[in-house]
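In: For reference, the sequence and a predicted model appear below.
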Amino acid sequence: IWSVVLAGTVNVFYFVIMRNYFQSLPESLMESARLDGAGEWRILFEIILPLSKPIIATLTLFYLVDRWNEWYNALIFIRNTDLQPLQLVLRSIVMESSIVNNVTSAAAMEQMQNFNMGVKMAAVIVTILPVMCVYPFLQKHFAQGVMVGAVKA
C-alpha cells in the first residue's frame, strides 16, 4: 500500500505552479515585515500563507482529484484484492461488465449493452460524487488560484 501512497506524494507540476504564485507576491511585503522585526517563520505564517489561500485551495483540489482518480499505480503494485482502492474496483467492474457473453438473440444483446452502459454510468457517478461534494467549498478560491499561480504577473 505504501508504494501507491508514496508514488503520488510529490508532483513537480504543482511545485511549479506554487513557485510562480510565490514569486508573484510583492517582495515589499516581506521587506516591511523584516523592518518591523518579524522573523522568517512569522513572515511565512502571518503574511505569505494567508495571501496564498487561493493557490493552496487550488492545489488541494488538483491533488484531491489526482489521487482520487489514481488507479494505475494500484494496478501495478497491489496484488491483494482487499487493499485495492475504489477506483481499481470500479475499473474491474466496468471491465467485467463489458465482456459480452455469447447471446443468440438481438433483443438479449441490446439488453446486455444497456446494462453495460448503466454499469459504466453508475461507476462515473460514484467516481465524481466525492469531488463534487468538495468543490463548492474550494470554488471561491479555485478560479483566482488557477489564474494567479499559472501566469506570472
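Out: Received the coordinates, thanks.
In: switch to C-alpha atoms for all contacts and neighbour counts from now on
Out: Fine.
In: Go through stretch 81-95 and flag the buried ones.
Out: Within stretch 81-95, the residues scored as buried using 16 or more other CA atoms under 10 Å are 84-85, 87-88, 90, 94.
In: Could you pull out the helices in this structure for me?
Out: Along the chain, counting by DSSP state H, helices occupy 2-7, 12-24, 27-35, 40-43, 49-51, 53-68, 72-77, 86-98, 106-150.
In: Which of the ones you listed has the highest mean neighbour count?
Out: Mean neighbour count (mean count of other CA atoms under 10 Å) peaks for helix 53-68 among these, with a mean of 18.
In: Show me what that one is in contact with.
Out: Helix 53-68 is contacted by residues 8, 14, 18, 21, 87, 131, 135, 138, 141-146, 148-149 when judged by CA atoms under 8 Å, 6 or more residues apart in numbering.
In: which residue is nearest the centroid of this protein?
Out: V65 (2.0 Å; CA atoms, centre = their mean).
In: what about that residue, distance to W41?
Out: Look at V65 and W41: by CA to CA, to the nearest Å, they are 31 Å apart.
In: do M112 as well
Out: In terms of CA to CA, M112 sits 62 Å off from W41.
In: looking at it, Q84 is touching A74, isn't it?
Out: Yes. Using CA atoms under 8 Å, Q84 makes contact with A74 at a distance of 6.6 Å.
In: Need the residues touching each of the two.
Out: By CA under 8 Å, 6+ apart, no residue touches both Q84 and A74.
In: Okay, one more to line up with it:
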Amino acid sequence: MIKESFSDRLLIAAFYIAIGLFSVYCLMPFWSVVASSFASEASIVRSGYTFWPTDFSLEAYKLIFADNTIYRAYGVTTFITLAGTAMSMILTSALAYALSVKSMKYRNHIAFYVYFTVLFHGGLVASYLLISKYLDMKDTIWVLIIPSMLSAWNMFLLRNFFASIDDSIAESAKMDGANDAYILFRIILPISLPAIATIGLFYALGYWNKWFDAVLYINDKDLYPLQYLIQRIMTNMDFIIQISSDVNIPNFIRPTMTVRLATTVVTIGPIVFLYPFLQKYFMKGLMVGAIKG
C-alpha cells in the first residue's frame, strides 16, 4: 500500500475544503428561499431575504393549502410522474435494445427515422391538431403522458449504453434458449442500472415539471398538474385569494412574495428526495465479472 506524503494529504484536504465551500455557496440561495418562505410578508419587505426568518409565519403555506386544490394537483403530478416514467422507460428500453442489436434488420433506417424527429418537428399547430382533434385526448390525464412517452435523445443515450455491453452475454443467453424479451428484462436491464437510473431521472423530472401541455390541453381544474397550478399562483395572486376566501387569518396581510417562495419549496420538495434513492445506482463497475474467462 502506497503511503501518502504530507504534501499529498495537504492537497487532498485543500480539495475537500474547496468542494465544501463551493457546496455551501450553492446551497445558500436554496436555504434562503426556504427560510424566507417561513417569514412574514412584513419582515420580507422590511429586511429582505434572510437565512433565518426573523418573524416566523405560516401564512403563505396556509394560503397554498387552503383547500384541496393543491392536493389534487399533487395527486395528478404524482400519477403522471410515476406512470409516465414507467411507461417511458419500458418504451425507451425496448427501442434502445432493439436498435443496439447488430443483427436486427433496418436498424439504421429506424435509428435515422427517430433521429429525424430531433432535427425537424411539425410545430405547435400540427401537434395541437393531432392531439386535440384526431387523437381526442384533450381534457384527459393521458394527454400529459402519451405525447411525451419517448424522448429520442434519451433513447440514443440508452442505446449507446446497451451497445457497450459485450455481445457474448446475450449470445450465451440465446444459446440457452432465452428470447429477446427475457434477455432485455432479466439480463440487460439489471446490469444497466446506472443508465436506467439516469434516464429514469430525466423522465421523472420532465413529467414532474410539466405545465405547458396543461395550458394547451387541460381545462378541467381537477386535472391541473402541480406545476401549472403553481404557475397560476405565481402569476395571478387573485387566484390564490379566490381559493383561500374561506380561510380566517387574524390581521391577514396578503403575502405576495412569501407565497412565491413557498410555492418554490412546495414544487421542488418531493422531487429533491428522489435523488438519495437513486444515488446508489450512479456507480461504475457493475459489469465486472459478468463475463467469465
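Out: Structure's in. What do you need? On a predicted model such as this, the values are computed, not experimentally measured, just so you know.
In: And the TM-score, once the two are fitted together?
Out: The TM-score (TM-score structural alignment, normalised by the length of structure 1) is 0.74; 130 aligned residues with a CA RMSD of 2.2 Å.
In: Show me what L29 of structure 1 lines up with in structure 2.
Out: Residue correspondence to structure 2 (TM-score structural alignment): L29 of structure 1 is matched to I169.
In: Ignore what I typed, I meant R79 of structure 1.
Out: Taking TM-score structural alignment, the alignment pairs R79 of structure 1 with N219 from structure 2.
In: Can you report how many residues neighbour its match?
Out: Residues lying near N219 of structure 2 (other CA atoms under 10 Å) number 13.
In: ok, now how distant is it from I146 of structure 2?
Out: Distance, N219 of structure 2 to I146 of structure 2, by CA to CA: 18 Å.
In: One more: I241 of structure 2?
Out: 34 Å.
In: isn't I44 of structure 2 right up against S36?
Out: Yes. Using CA under 8 Å, I44 of structure 2 makes contact with S36 at a distance of 7.3 Å.
In: Overlap in contacts, these two.
Out: In contact with both I44 of structure 2 and S36: T258, using CA under 8 Å, 6+ apart.
In: more crowded one of those two?
Out: S36 (28 against 19).
In: Show me what the helix or strand harbouring that one is packed up against.
Out: Using DSSP states H and E, the element containing S36 of structure 2 is helix 6-37. When contacts are defined as 3 or more CA pairs under 8 Å, 6 or more residues apart in numbering; DSSP states H and E, helix 6-37 of structure 2 packs onto helix 256-272.
In: residues in structure 1 aligned with the helix it packs on?
Out: Mapped onto structure 1 using TM-score structural alignment, helix 256-272 of structure 2 spans residues 116-132.
In: Relative to structure 2, what is the average displacement of that stretch?
Out: Superposed on structure 2, stretch 116-132 of structure 1 shows a mean distance to its aligned partners of 1.3 Å (mean CA distance after the TM-score superposition for structure 1).
In: what does that stretch contact?
Out: With CA under 8 Å, 6+ apart, stretch 116-132 of structure 1 has contacts from 64-65, 69, 87, 90, 93-94, 97-98.
In: Quick check: E40 of structure 1 vs P54 of structure 1, distance?
Out: Separation of E40 of structure 1 from P54 of structure 1 (CA to CA): 21 Å.
In: should've said R67 of structure 1
Out: Counting by CA to CA - R67 of structure 1 and P54 of structure 1 are separated by 20 Å.
In: Then K140 of structure 1?
Out: Counting by CA to CA, the gap from K140 of structure 1 to P54 of structure 1 is 8 Å.
In: again with P26 of structure 1
Out: 16 Å.
In: ok, now Q111 of structure 1?
Out: Going from Q111 of structure 1 to P54 of structure 1 by CA to CA gives 48 Å.
In: just R19 of structure 1 next, same as before
Out: Applying CA to CA to R19 of structure 1 and P54 of structure 1 gives a distance of 13 Å.
In: Repeat that for Q23 of structure 1.
Out: Taking CA to CA, one finds Q23 of structure 1 at 14 Å from P54 of structure 1.
In: what does I76 of structure 1 give?
Out: 35 Å.
In: same deal with L138 of structure 1?
Out: In terms of CA to CA, L138 of structure 1 sits 9 Å off from P54 of structure 1.
In: A106 of structure 1 now?
Out: 54 Å.
In: How about M18 of structure 1?
Out: 10 Å.
In: so what sits against both of those two?
Out: In contact with both M18 of structure 1 and P54: no residue, using CA under 8 Å, 6+ apart.
In: all helices of the stretch 1-150 of structure 2, in order?
Out: If DSSP state H, counting those that start in this stretch is used as the criterion, the helices of the stretch 1-150 of structure 2 fall at 6-37, 41-47, 59-64, 69-100, 107-119, 124-128.
In: and those helices as TSV, adding distance to M257 of structure 2?
Out: Listed next are the helices of the stretch 1-150 of structure 2 as TSV, based on distance: least, CA to CA, whole Å:
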stretch	distance to M257 of structure 2
helix 6-37	8
helix 41-47	7
helix 59-64	9
helix 69-100	19
helix 107-119	39
helix 124-128	33
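In: Relative to F185 of structure 2, which of the ones you listed is closest?
Out: Proximity to F185 of structure 2, assessed across the helices of the stretch 1-150 of structure 2 by CA to CA, is greatest for helix 69-100 (9.2 Å).
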